[in-house]
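Q: Dropping a prediction and its sequence here:
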Amino acid sequence: MFKWLLLIGLVASVPFAIWVWWLNDQVVSRFEGQKWQVPAEVYSAPIILKSGAPWKKQDLETLLEDTGYRFGRNSQKVGWAARSRTKVSAHLRSYIDHQGYHESERRIFSFENGRLQINALNGDSVAEARIEPQRIGFLYGGNTESRQILTYDQIPQTLLDILVAVEDRDFYDHWGISIIGIARALVVNLTHGARRQGGSTLTQQLVKNMYLSSERTYTRKLTEVIMSLLLEYHYSKQDIITAYMNEVYLAQFGNSALHGFAAASQHFFGRPLNELNIDEYALLVGMVKGPSLYNPQRSPQRAKSRRNVVLGVLKSQGRLTEQDYQSLIQQPIKLADNKRQKSIYGDYLDLVALQLSRDFDEITLATQNLKIYTGVDIRAQLAASQAMQRQVANLEQGDPKLKGLQGAMVVTDTRTGQVRAIVGSSDQYYTGFNRALGAVRPIGSLVKPPLYLSALATGRYTWWSKVEDKRLRFKVGREVWAPENYDRREHGEVHLYEAMAKSYNLATLALANQIGFDRIGETLRQLGVKRPFTMHPAMALGALELSPFEVSRLYQPIASQGQSNELGVVLAVMDQDNRLLKRFNRQTEVPFTDGVLAVTLDGMTKTPQIGTARAAQAAFPELTFAAKTGTTNQQKDSWYVGITGDYATTVWLGDDDNVPMKITGSSGAQKVWIDFTQHVNPTSLSSALPHGVGRFQVLKDSFELAADRCNDKVSLAFILGTEPKKSTSCIWPF
């Protein structure tokens, strides 16, 4: 009998051993391979606060709150801020990006005469301070799982202690399963006649989450036990607890499953995991037992009760004093604003994906946890989105015929050309149709500054030069084209700066006819128009069709005065170990001199002073900026370009079906720009001009330099050598 039983046992153990060997291979290959498919994370640019920049105290406080800083009595801890009646202090976080490691720093901000002043704790003046880049979204794959990967060293010890105390107090002593825990659960379940308590260790929970389904069978339980023993055999407790921290499921929002404590901290509290309080750690640990049941967004009272149970466990184990326990259970649950979870960056992410598609395949971007650093300015993006929504709503309310009005907006850094914000619609959230890229429409009078640039570049014209504003007729095929000014009037002989500022069509056509339409077409291509087009007279009045993004690229060389000519989106890509994979550098060569571009930009400042953008100048009487309005035939499209010391902004409004909307560049798009600019603390264009350019006061009626006492004069920029040679003191004999 013994021999037969031994033989049967040996034969039966062979398939069992093969099964265990197969499970061992599964455990090792999954744990040491790609444990999780984590999509690429996209980050904003750091927010740079500069001494001397225009800032309001309330604006800085709001910015700090939006980026997860807490206000308390002092700012000694990283991630905390404090405020007095006149000052704000903050302990800014450290961060790593493609430019290296940036240490945390404690800074004091004051606001004398509306200008930001930054000081260190010892009182020394500081030129600038930086708020770390913010994660704005994922590329691909982010709709199924949301996760941030932690290393063991990044896990707060307090969280580790609470998790082990509540979920598996024998974690550091068992081999993957706890006989005592199983026996305790068995007694409780038998006593109550139902399954009331589980005996799973943290290792078993990890195995269940990483390797197994949620079915409840004896076979699955046996598999779980064996795999837990194998996991403990191969890996250290640190490896296992780290994997658990990253794998545990904690919530579902929309189509995305929230995994790991780091992602949960950002989702629920809007700040890094290492900045949470004990009661907040207790809330997250309490959710492990029932993520849906104890979700604080859906069931705040139930979540609070569960949190207090966890705090009670800590008190019973001597980890909390009675006084601390009583204080913590009274704390309300303070969650991050739910509305901020709905991304306003969808249109910007379109651009990111478009640029990266040339260098990275979709699978890599969807699984490799790359870190993508962009130039998006979170303040500018929020201000642009809200300005578009508010002003379109106001326009629709004021005129029911404008129902269905849509819009797009592109904001770039005036100097570098980095894209700071993209708005693809007037809707509140991402719609999937990015009009900033896809709305290709006639640009109207936005074509005029490049046209006047063509004239200035010849060396035969200055802003003081005059041109006849009178009706012209052009034969186009078998038909005659006779354009008109917007006011249906002729204005006689006018200076070039007047013709552009007041957007005179007839004067512009006369100038185009003089310098040649082919030359204007070449200028447009040199400024960055890559879309094929055929030059003809109507092009000089804006028949050229471009998207808002293409218009921004067209204006960038002028806005930057030759410092940039391409628009940048992605700055760099790094891997999860912060190794630089690719840095994106852009060409900055512009086929025009800095002087000609600077003179053109200076001439555009006349548009808000005397031309079609006077409403914008009235809104910012102390601001020096350049602008151009644009309106197309039948008022189907409303355009506006505004250039300040910080941002070059293109705004388009219109209907997707291309029907007349009865708004001009001044009455439509300009209002969006004014709203946006009111919320970004604008700075004036620099008064400095490049070498070879000067600004002079000139008499309007005579090509002579005017003294300060002269009344009828205008300030104009000239390429040196083209300015008036004669001067007058305006002293007249009686």
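A: Here it is on my side, so go on.
Q: From now on I want contacts and neighbour counts done on CA atoms only, so please keep to that.
A: Fine.
Q: Please report the distance of the spatially most central residue of the chain from L92.
A: The chain has V376 as the residue nearest its centroid, 3.9 Å off, counting by Cα atoms, centre = their mean. Look at V376 and L92: by Cα to Cα, to the nearest Å, they are 20 Å apart.
Q: Show me what the host helix or strand of L571 packs onto, helices and strands only.
A: For L571, the element it lies in under DSSP states H and E is strand 570-574. With contacts taken as 3 or more Cα pairs under 8 Å, 6 or more residues apart in numbering; DSSP states H and E, strand 570-574 sits against helix 346-356, strand 371-374, strand 580-583.
Q: Would you mind giving the ones you listed as CSV with distance to E479 and mean neighbour count added?
A: Listed next are the helices and strands packed on strand 570-574 as CSV, based on distance: least, Cα to Cα, whole Å; neighbours: other Cα atoms under 10 Å:
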stretch, distance to E479, mean neighbour count
helix 346-356, 42, 19
strand 371-374, 50, 26
strand 580-583, 53, 14
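Q: Nearest to A540, out of the ones you listed?
A: Of all these, it is helix 346-356 that lies closest to A540, at 29.8 Å by Cα to Cα.
Q: Other residues contacting that closest one?
A: With contacts defined as Cα atoms under 8 Å, 6 or more residues apart in numbering, helix 346-356 is touched by 137, 139, 374, 376, 421-424, 429-430, 432, 434, 569-570.
Q: one more time with 10 Å
A: Contacts with helix 346-356, where a contact means Cα atoms under 10 Å, 6 or more residues apart in numbering, come from 42, 136-140, 343, 357, 360, 362, 365, 372-374, 376, 381, 408, 410, 419-425, 429-437, 568-570, 573, 584.
Q: what do you get for stretch 251-259?
A: Stretch 251-259 is contacted from outside by 141-149, 244-250, 260, 264, 267-268, 287-288, 290-297, 341, using Cα under 10 Å, 6+ apart.
Q: Against that first model, consider the following:
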Amino acid sequence: MLKHKFVTIAVLLLASVAVVFAAIFGFYYFKYQKIVDARLSKPLFADTAKIYAAPFEVRPGQKIDASFVAHELQQAGYTRTGRDPVSQMGTYSLGADSVIVHPGPNSYHAPDSATISFAGGVVSQISGQNGEQLAAYQLEPLLITGLSDAHRVKRRLVTYDELPKYLVPAVTAIEDRRFFQHGGLSYTGIARSFVNDYLLPGHKMYEGASTIDMQVAKMFFLTPDRTWRRKFLQVVVTMELENKLDKKQIFQLYANEVPLGQRGSFSINGFGEAAQAFFGKNVGQLNLDECALLAGLIQSPSWLNPMRHPHRATVRRNEVLDAMVETGAITQDQAAAAKAEPIHLIPSAVDAGEAPYFVDLVRDQLSQRLGNDAYNDQGLRIYTSLDPQLQQAATEAVTEGMQHVDDVVRKQHERAVRYEERHHLKVKPLVLPQVALVALDPHTGQVLALVGGKNYEYSQLNHAMAHRPTGSTFKPIVYASAFNTSLAGTPLTNFNGTSAVFSPVTMLNDEPTTFTTADGKTYSPHDFENKYFGEVTARFTLMESLNNATIQLAQMVGLNNIIALAHQAGLTAFQPTLSAAIGTYEATPLQLAGAYTMFDNNGIWEQPWMLASVRTSNGNVIADYSNQSKPLLDPRVAFLTTALMEAVINHGTGAGARSQYGFTAPAAGKTGTENDSWFAGFTSNLLCVVWVGNDDYSVLHMEGATAALPIWSEFMKKAVTLPQYSDVKDFTPPQGVVEETLDKATNLVADSSCPEDYTAWFLDGTQPTDTCDHVNGNQRNIFQRIFGIGQKPAQPQPQNGQPTQPQTPQAVTVPTPQATPQPQQTEQQPQQEPKKKKKRGFWSRLFGSHNNNNNPQQKPQNNSNQDQPQD
């Protein structure tokens, strides 16, 4: 009887517990039914804006083939004709020697098709839809990245049908083998979880037991807290999901939300984003071993990160392949073949493929132009100026170049530490410099590549937008202003009191000079290591970046004229002071790149731009953008200034681009060193500015030629190998300029009796007319000249030959500047002392056979660069 009583009580207790549990379960079931319904009635993912690159332009003569074009179209989301599903972006037909492109309704372009034909590894012709011949055809722009959401999460949304053949079997084999059979819950797993977790000390929640359905419930509707209440609610929500969604819909949610690691400061969520992050592919293009790798990462994305731990990731991938064999998804042979594949990852996707500093600037511009950040929830398609191939080249050049710069800085620091310790001084901490690179199309202002720092994960500060003193990269504006006076026929009064129209052989005085303003302040600029060249030509002054001579020229031209041109070119911080001529005022690398477009674009200044178009998710135009453009220089002035900068690269402070770094294409540029290191230069179709400096504004102690020029050279070498930048041409002289061959000793027209020569470009009418053998009128006949009979008129002494010892500074009074000039440290070293000129013999005087190569005005033959850079 007692036993029966106990049984009755136990049954009643169990029934009461069941009733209470049912009541609680029912309460939460109906509560979360409303929550799930409300959540599912709205988009579960923020439809963030997508950032697209500039379209690749195909032109006849380019060295590309049909497979390259087909790959570009695949990357842009096109599908091959006859394959399902048909992409709304477009389709293409691939033949042996041709590709037919069919833009779809969601394409950036009009729906007109085009046929691109190839022969001998180059584009032979491009035909439009009606058979007309096209000069160029733009392919579909590639997706760079999606903007992150408010939690700095990035994902690329995919549908279940877009997932590759082996991804779903890989995930279910390792994570939830009965996913398509069970009702969302694994009761044995829940029981095991209860026993194990309950028996562990402290009653901590350690056992998972989650099916894919339960993981989806936790991801979208619950917190990650490890409590029994959250576990109970996870079961409730899972049952709700099973009632409302089918298995494909549940897996699609999982495929877009599952965390798969970090890239830089962003979280990688979903297989679509992971496929691009690790393999540079659309998710539908993943093969078996890649699917297995991604499925393996789910267990522990950080621990198994293939970028940092490739061995761990490989072991886990192979475990997934074995699990797929056990489930019958693949054969043993397929698994073995996949295991034999090494992990093929794309390098540094966060810095190269995604251009994070560029994307941040685009985000800022979108906020300004569209009013607020609401655009990022509308799935907009943002088309930009970026060239992904050039961006990759820029990232690689910066990475390689900054490794060298950091090594030099470390060695400098080690020497400084030894000195400080030896003299019992406070040891200063090591400061490693930062970098920026900006590349433009000089004819459109299109920002093709932009690197704002060494490592985006380490620092998101965009140095391409940092205001820093430009150093000598500003000097070409001084010379352009001087050529403007030549165009007007205005003579300039020289240091020796003579007046003449400015030309490349205008003589300037590079002596140490102290300038005194009207209010009694003094300014004493100096050249590198306080060595000076004396009287030199304007061409040589820019070629060797001499400060005193440049300031003298700025006085002759007029500071207000120079600053007016600088402001028109976007360098608005400059003021009409003497120090402005040698670049003591600030500009950003992007601003400086914009200013240099006027030299490389026939005098027309182009405003740098990044935003091309904003469209809806299905391609409808919201806004198209255009940049500002205005003529600032006469084409003759632009060319003459470019010619001087060409001499900088061929013979002057930038000659290391040729002799040390192997860049051979026609180019012009200018080094710069203030606190920082600069190089700004361009070819006929590409302009690039590189800056290197310290965030704390301390002096870098590396000249432009040793820190910035190597990065510029490496980038430009990579660029000219790309089809769209390989057709580099010589700079084309406009009508009204002439080239003259001049004697180095006299800077007059060279003839056979003065064979040591160089070439220079002149505004027609300003070139020398006397020959080197007839200066001041040599009236001797041929026999007198051959045998040295008669008195030859005295010729001027060489004007630009050799360095002199520092001379006593001259005192010069100038008007009071509007801003206090700051002393500048120049980047220039003097040339080596020229060897004594060998006296010419009878036969050399007769036939002009002797050639002395020591004069610094000489133009090297065959790009031999006899004038080494001194920056």
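A: That came through, no problem. Since this is a predicted model, take the numbers as computed values, not measurements.
Q: Please produce a ChimeraX select command covering the buried subset of the contacts of stretch 251-259 of structure 1.
A: This is how ChimeraX selects the buried members of the contacts of stretch 251-259 of structure 1, with burial counted by 16 or more other Cα atoms under 10 Å:
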select :141,142,145,146,147,148,149,244,245,246,247,248,249,250,260,264,267,268,287,288,291,292,294,295,296
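Q: What about the contacts of stretch 251-259 of structure 1, which are in strands?
A: Assigned to strands by DSSP state E, the following of those qualify: 145-146, 249-250.
Q: Just the buried positions in the one helix or strand Y419 of structure 2 maps to, please.
A: In the assignment (DSSP H and E), Y419 of structure 2 maps to helix 388-422. By neighbour count on 16+ other Cα under 10 Å, the buried set for helix 388-422 of structure 2 is 388-399, 401-402, 405-406, 408-409, 413, 417.
Q: Quick check: which helices or strands does the longest helix seen in structure 2 pack against?
A: Under DSSP state H, the helix in structure 2 containing the largest number of residues is helix 2-40. Where contact means 3 or more Cα pairs under 10 Å, 6 or more residues apart in numbering; DSSP states H and E, helix 2-40 of structure 2 is packed against helix 212-221, helix 228-244.
Q: now those helices as CSV including mean neighbour count and distance to G128 of structure 2?
A: Shown next, in CSV, are the helices and strands packed on helix 2-40 of structure 2 (neighbours: other Cα atoms under 10 Å; distance: least, Cα to Cα, whole Å):
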stretch, mean neighbour count, distance to G128 of structure 2
helix 212-221, 21, 49
helix 228-244, 18, 50
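Q: looking at those, which is closest to D727 of structure 2?
A: Nearest to D727 of structure 2 among the helices and strands packed on helix 2-40 of structure 2 is helix 212-221; the distance by Cα to Cα comes to 52.5 Å.
Q: one step back: now intersect the contacts of helix 346-356 of structure 1 with the strands, please.
A: The strands, defined by DSSP E, take in 42, 136-139, 372-374, 408, 410, 419-423, 570, 573 from these.
Q: Turn the helices and strands packed on strand 570-574 of structure 1 into CSV, columns for distance to A507 of structure 1.
A: Converted to CSV, these look like this (distance: least, Cα to Cα, whole Å):
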stretch, distance to A507 of structure 1
helix 346-356, 38
strand 371-374, 42
strand 580-583, 46
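Q: wait, which of those is closest to T683 of structure 1?
A: Among these, strand 371-374 comes nearest to T683 of structure 1, with 22.9 Å by Cα to Cα.
Q: Report the mean distance between the closest one and its aligned residues in structure 2.
A: For strand 371-374 of structure 1, the mean deviation from structure 2 after alignment is 4.1 Å (mean Cα distance after the TM-score superposition for structure 1).
Q: From the chain's centre, how far out is that strand? Work that out for me.
A: 11 Å (Cα atoms, centre = their mean, to the nearest Å).
Q: Check stretch 392-412 of structure 2 too.
A: 14 Å.
Q: now swap in stretch 162-169 of structure 2 and tell me
A: With Cα atoms, centre = their mean, you get 35 Å for stretch 162-169 of structure 2.
Q: same deal with stretch 363-377 of structure 1?
A: Relative to the chain's own centre, stretch 363-377 of structure 1 is displaced by 13 Å; criterion: Cα atoms, centre = their mean.
Q: and the end-to-end length of that stretch?
A: Across its full length, stretch 363-377 of structure 1 reaches 28 Å between end residues, using Cα to Cα.
Q: So for T115 of structure 2, what's the nearest residue that isn't a sequence neighbour?
A: Leaving aside its chain neighbours, T115 of structure 2 sits nearest to I100 (4.4 Å; criterion: Cα to Cα, 6 or more residues apart in numbering).
Q: So the one you found, which state does it fall into?
A: At I100 of structure 2 the chain is in strand, as set by DSSP: H, G, I helix; E, B strand; the rest coil.
Q: Which stretches in the stretch 251-400 of structure 2 count as helices?
A: Taking DSSP state H, counting those that start in this stretch, the helices of the stretch 251-400 of structure 2 run over residues 271-279, 288-297, 310-327, 332-339, 356-370, 388-422.
Q: Could I get those helices in CSV, plus columns for distance to M214 of structure 2?
A: Listed next are the helices of the stretch 251-400 of structure 2 as CSV, based on distance: least, Cα to Cα, whole Å:
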stretch, distance to M214 of structure 2
helix 271-279, 19
helix 288-297, 17
helix 310-327, 21
helix 332-339, 29
helix 356-370, 35
helix 388-422, 40
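Q: Of all those helices, which one is nearest P164 of structure 2?
A: P164 of structure 2 lies closest to helix 288-297 among the helices of the stretch 251-400 of structure 2, at 8.0 Å (Cα to Cα).
Q: And the closest one against structure 1, how far off on average?
A: With mean Cα distance after the TM-score superposition for structure 1, helix 288-297 of structure 2 averages 4.1 Å from its match.
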